[in-house]
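Enquirer: after the sequence you'll find the predicted model.
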Amino acid sequence: MEHLDVLVVGAGISGIDAAYRLQTEHPQRTYAILEARDAIGGTWDLFRFPGIRSDSDMFTLGFPFRPWRSSATISDGDSIRAYVRDTAAEFGIDRRIRFGRRVTAVAWSTQQQRWEVQVQADARTEHYTCRFLYLGTGYYRYDRGYLPEFPGIDDYRGTVVHPQHWPQDLDCTGKRVVVVGSGATAVTLVPALAERGAHVTMLQRSPSWLISLPGTDPLADRLPGWAHRLIRWKNVAVTSAFYEIAQRLPGVARKLLRAGLERQIPDPAIIDRDFTPRYQPWDQRLCVVPDGDLFRAMRSGRAEVVTDTIHTFTGTGIRLASGRELAADVVVTATGLQVQVGGGMRITVDGREVDPGRTLVYRGCLLSGVPNLALCIGYVNASWTLRADLTARYVCRLLAHMDAHGYSSATPEPSGDVGERPLLTLTSGYVQRAAGVLPKQGRAAPWLMRHSYPRDLLSTRFADVARDMVFTARPMRRAPVPVDAAAPDPD
């Protein structure tokens, strides 16, 4: 049974970031990364559907310790995957990764003051122990996307594919493709498939808010490498400002987004019907359309958007509630994700099973009642990496505090009634379905998860790490020698 100071689960953006911070700020500690798949990249290695790209700008999605150097603001999946892989190689992190190892269960022992970790590696089971466990596993299932029950789908004779498991040999050239969904995946797929020669219909039950942004940042080519940090902060400021406007003045945000749509779609009736959501901006994530590629595909005649509901599948397509039938050779079910915590592993503390959905999240990364465990949960209104890096830095600060005071474990415990509310406040389907799965948050710090990078940056560096935290002193390695009161003072 191998023992390490820290075990990181997941070799995606979260895991690579955590590893860098650990080996930079705590070089004396031993650590390893356990990755269930056979490659680095996490989400960016899993998703391979046509057109896969970032839905956040790359200057904030990139690591702060290795800034994104390209001028591409919205980048393709292959480039992101290579960037994450090259970052791991540059800092020697790739040598710490154990591939093909899926963590199935973790058990904390108060007596031993450590985690016991059970790992499935092909046909065998491995066991590790560690003092601290860091879960960089994201919050959705890799093996299965969400697929609602569609009436008549068994009668359909065409090809049905979920974007999470895109067949690499699927050729859509000259075919009629219906993409069911209106989120970021659907908005990405439609122009990509149209460009590859398919005729694509995006079938949406209701519209999403779309925003067209430049695919490149001209400043990136004009400024030296160090100035990319300025671009990062510029993008943080712009994103944060618009989110605050949407939260405080939703009517203003709606007008701004509509004005952007009017520059792409001259017919206001189409905007009213197909591009005006029922929810307020930022009640769900905005869908970015780089360089207006979706609208360009619509103008070319290779793509259309239909707002309707599915009555039933037929042998050759989909019949809608309006009576219209969409002929389809391929149906892409861009219907969302299934949410889980910790990659679905079983978590126990002294034999008591922990249901993450019944815990409270502490400073956005620790769980109430669970010692020495952190998990990475990204922002809903900004790039994942911004929050991932703050989480890794906070964990390093907590470990340093424990070292300085001789503590072996740290367990967040509310000091009173801190309230309870959903962790993610979005109205997106995958968030609503996960209401009982994800941890909850409180109504005030340190139990409140604020989606504000500038404020979280300050709290990561300066917040009291001992607040609402129960520490256990590290046991002495040997019993103290009793002092004979009658013995003479050696001095």
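Expert: Perfect, I can see it now. Numbering: from 1, shown residues only.
Enquirer: going by C-alpha atoms from here, please, whenever you check contacts or count neighbours.
Expert: OK.
Enquirer: residue 125: what secondary structure?
Expert: Of the three states, residue 125 takes strand under DSSP: H, G, I helix; E, B strand; the rest coil.
Enquirer: okay, now residue 263: neighbour count?
Expert: 10 (other C-alpha atoms under 10 Å).
Enquirer: how near is it to residue 281?
Expert: With distances taken as C-alpha to C-alpha, to the nearest Å, residue 263 is found 18 Å from residue 281.
Enquirer: before we move on, what about residue 468?
Expert: 35 Å.
Enquirer: quick one: which of those two has more around it?
Expert: Neighbour count, other C-alpha under 10 Å: between residue 468 and residue 281, residue 281 has more, with 24 against 17.
Enquirer: could you pull out the strands for the stretch 1-150 of the chain?
Expert: With DSSP state E, counting those that start in this stretch as the criterion, the stretch 1-150 of the chain has strands at 2-9, 31-34, 97-98, 102-109, 114-121, 124-135.
Enquirer: got these as JSON lines, with mean neighbour count and distance to residue 272 columns?
Expert: Listed next are the strands of the stretch 1-150 of the chain as JSON lines, based on neighbours: other C-alpha atoms under 10 Å; distance: least, C-alpha to C-alpha, whole Å:
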{"stretch": "strand 2-9", "mean neighbour count": "20", "distance to residue 272": "45"}
{"stretch": "strand 31-34", "mean neighbour count": "23", "distance to residue 272": "48"}
{"stretch": "strand 97-98", "mean neighbour count": "22", "distance to residue 272": "50"}
{"stretch": "strand 102-109", "mean neighbour count": "20", "distance to residue 272": "47"}
{"stretch": "strand 114-121", "mean neighbour count": "21", "distance to residue 272": "52"}
{"stretch": "strand 124-135", "mean neighbour count": "19", "distance to residue 272": "43"}
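Enquirer: hold the first one in mind and look at this next one:
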Amino acid sequence: MPTSHSVAEEPLLDVLIVGAGLSGIGAAYALQERCPGKRYAILEAREAVGGTWDLFRYPGIRSDSDMYTLGYGFKPWKNPKAIADGPAIRSYIEETARESGILQHIRFGHEVVGATWSSQEAYWTVEAKHRPTGSSRTLRARFLYVCSGYYSYEEAHRPEFPGEEEFQGTVALPQFWPEELDYSGKRVVVVGSGATAVTLVPAMAQSAAHVTMLQRTPSYIVARPSEDAIAAKLRRYLPARLAYRATRWKNVLQSIVLYRIARSKPELAKKQIVQLAQRQLGPSYDVGTHFTPSYKPWDQRVCVVPDGDLFQAVREEKATVVTDEIEGFTATGLRLKSGQELPADVVVLATGLKIKLLGGMKLNIDGRQVEPHQTMAYKGMMLSDVPNFAMAFGYTNASWTLKADLTAGYVCRLLRYMDRHHIDIAVSRKDEQVEPEPFLSFTSGYVQRAQDILPKQGSRRPWQVYQNYLQDLLTIRYGRIADGVMCFGPKGVMP
């Protein structure tokens, strides 16, 4: 492989996709189906497809969304498990890329460093580092489509605790799980109460001596069947594709209704969720301390446990939940602020993600550096004043793929519109009278820590981020392309 490539050696692409995870493969499929004449490539920093589902290898790794909505609309999920494990999801993404001929368009080991837009030429010049060799590569594309997710693959949120150097056991991070770690017969403490922690605890409890989930504050945790009984019945009586679509829509509508009830009647929803936990754990268990959050449902994501596996581990006394704060490490475990000592051979810090927007790439528009936090998100998928650009950013209250699919469809509609009208540049222009609001309304720590890097949403459409599939379906799939906010122009002049 050559150590570097000049601009002249690379043909001008119509679309450059960044990231070969769930969103990137879905975007490529949409392009092939709806814009078959477009020349595209995918840059993937790692050496495999799958994104999140290839990166995370910790025990029990699984989805916390059902696969009938997390899966692609065009490729039925055939595995009976609705809440699927990481390897199954990774295989599904790989299979999609292979069957669709997408693999040949992926350039693995290429990390995008920066992208520069020229209105004079009406294309992006993208600089990528080839990780295996350290060389750089330059590509040009008329449209830049970022599908790199929202968090750093290289760095997790990792708080430091007093006395860590004294600890004689092992400290592990879920994002960088050590393959050689053997926790069989050992005492494990998992620090955290989010989706990762509630996945790790029952998985590790199968072979550990005991697992303690140490949480500073509780999260909402709901048990769901790992298999969808209605989906199974539909598969018996309907063709596979029709059964999949029916299940997909059933789950979409169900999630919307439940979310609306939770947000409109939070105290009722809270009472119901806590009662369900009590039913799982028995009448004598202290759910008030360990399973009753102080915030409203969906102020943070609700955690799903398939077949109530976490509750089962607690019932069987293979796992314990402790609600307290860490004062520091000791040689043999953790000392808590209450004075309690937690013995541990292994401490897993499931303390959250670190948000990293656009894969960390720097954007430059005609010599001006773009600061994403100073932009506003158009329909939750484009940035104000950034031309010929889109990003996949899924839902926080439903499956990521639902919004990513809508975004891919919109990008194809936009490209076809530009072709029909011989347009070179498309850019959303922000009305200064639109009031900025936080891009995400979540109170989760990883969101709050990233307020200074996330773009804003606006006080009215098309700048609002709905977190509602039906509203987005109407706005994104059926809304007008030329809506007065999206501006168009020829090469050489920024509209």
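Expert: Yes, it's here. All figures in this text were calculated on a predicted structure; none of them were measured in a lab.
Enquirer: could the strands of the stretch 1-150 of the first structure be laid out in JSON lines, adding distance to residue 152 of the first structure?
Expert: Shown next, in JSON lines, are the strands of the stretch 1-150 of the first structure (distance: least, C-alpha to C-alpha, whole Å):
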{"stretch": "strand 2-9", "distance to residue 152 of the first structure": "40"}
{"stretch": "strand 31-34", "distance to residue 152 of the first structure": "42"}
{"stretch": "strand 97-98", "distance to residue 152 of the first structure": "44"}
{"stretch": "strand 102-109", "distance to residue 152 of the first structure": "36"}
{"stretch": "strand 114-121", "distance to residue 152 of the first structure": "38"}
{"stretch": "strand 124-135", "distance to residue 152 of the first structure": "40"}
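Enquirer: could you find the closest non-adjacent residue to residue 96 of the first structure?
Expert: Leaving aside its sequence neighbours, residue 96 of the first structure sits nearest to residue 32 (C-alpha to C-alpha, 6 or more residues apart in numbering; 5.0 Å).
Enquirer: the one you found against residue 6, yeah?
Expert: Yes - under the criterion of C-alpha atoms under 8 Å, residue 32 of the first structure makes contact with residue 6 at 7.0 Å.
Enquirer: any residues in contact with both of those two?
Expert: By C-alpha atoms under 8 Å, 6 or more residues apart in numbering, residue 32 of the first structure and residue 6 have no common neighbours.
Enquirer: about what we covered before: of the strands of the stretch 1-150 of the first structure, give the one that comes closest to residue 166 of the first structure.
Expert: strand 102-109 (22.2 Å; C-alpha to C-alpha).
Enquirer: can you name every helix or strand that the closest one contacts?
Expert: Judged by 3 or more C-alpha pairs under 8 Å, 6 or more residues apart in numbering; DSSP states H and E, strand 102-109 of the first structure is in contact with strand 114-121, strand 346-349.
Enquirer: the second structure: matching residues for that strand?
Expert: Strand 102-109 of the first structure corresponds to residues 111-118 in the second structure, going by TM-score structural alignment.
Enquirer: equivalent analysis for stretch 382-400 of the first structure, please.
Expert: Against the second structure, stretch 382-400 of the first structure falls on residues 398-416 (TM-score structural alignment).
Enquirer: same check, this time on stretch 422-433 of the first structure
Expert: Under TM-score structural alignment, stretch 422-433 of the first structure corresponds to residues 438-449 of the second structure.
Enquirer: please enumerate the strands of the stretch 251-400 of the second structure.
Expert: Under DSSP E, counting those that start in this stretch, the stretch 251-400 of the second structure gives strands at 303-306, 319-323, 326-330, 333-336, 341-343, 346-349, 353-355, 362-365, 368-369, 377-378, 382-383, 389-391.
Enquirer: could you dump those into CSV and include distance to residue 493 of the second structure and mean neighbour count?
Expert: Below are the strands of the stretch 251-400 of the second structure laid out as CSV (distance: least, C-alpha to C-alpha, whole Å; neighbours: other C-alpha atoms under 10 Å):
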stretch, distance to residue 493 of the second structure, mean neighbour count
strand 303-306, 48, 23
strand 319-323, 59, 20
strand 326-330, 58, 20
strand 333-336, 62, 21
strand 341-343, 65, 18
strand 346-349, 51, 22
strand 353-355, 34, 21
strand 362-365, 13, 18
strand 368-369, 15, 10
strand 377-378, 21, 26
strand 382-383, 19, 27
strand 389-391, 16, 24
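Enquirer: using a markdown table, lay out these together with distance to residue 241 of the second structure.
Expert: Below are the strands of the stretch 251-400 of the second structure laid out as a markdown table (distance: least, C-alpha to C-alpha, whole Å):
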| stretch | distance to residue 241 of the second structure |
| --- | --- |
| strand 303-306 | 25 |
| strand 319-323 | 41 |
| strand 326-330 | 50 |
| strand 333-336 | 52 |
| strand 341-343 | 51 |
| strand 346-349 | 41 |
| strand 353-355 | 36 |
| strand 362-365 | 41 |
| strand 368-369 | 46 |
| strand 377-378 | 33 |
| strand 382-383 | 32 |
| strand 389-391 | 28 |
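Enquirer: ok so, going back, can I get the helices and strands packed on strand 102-109 of the first structure in JSON lines with distance to residue 288 of the first structure?
Expert: Formatted as JSON lines, these follow (distance: least, C-alpha to C-alpha, whole Å):
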{"stretch": "strand 114-121", "distance to residue 288 of the first structure": "38"}
{"stretch": "strand 346-349", "distance to residue 288 of the first structure": "36"}
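Enquirer: so where do the helices sit in the stretch 201-350 of the second structure?
Expert: Assigned by DSSP state H, counting those that start in this stretch, the helices in the stretch 201-350 of the second structure fall at 229-237, 240-264, 266-281, 287-290, 309-315.
Enquirer: nearest to residue 73 of the second structure, out of the ones you listed?
Expert: helix 240-264 (7.5 Å).
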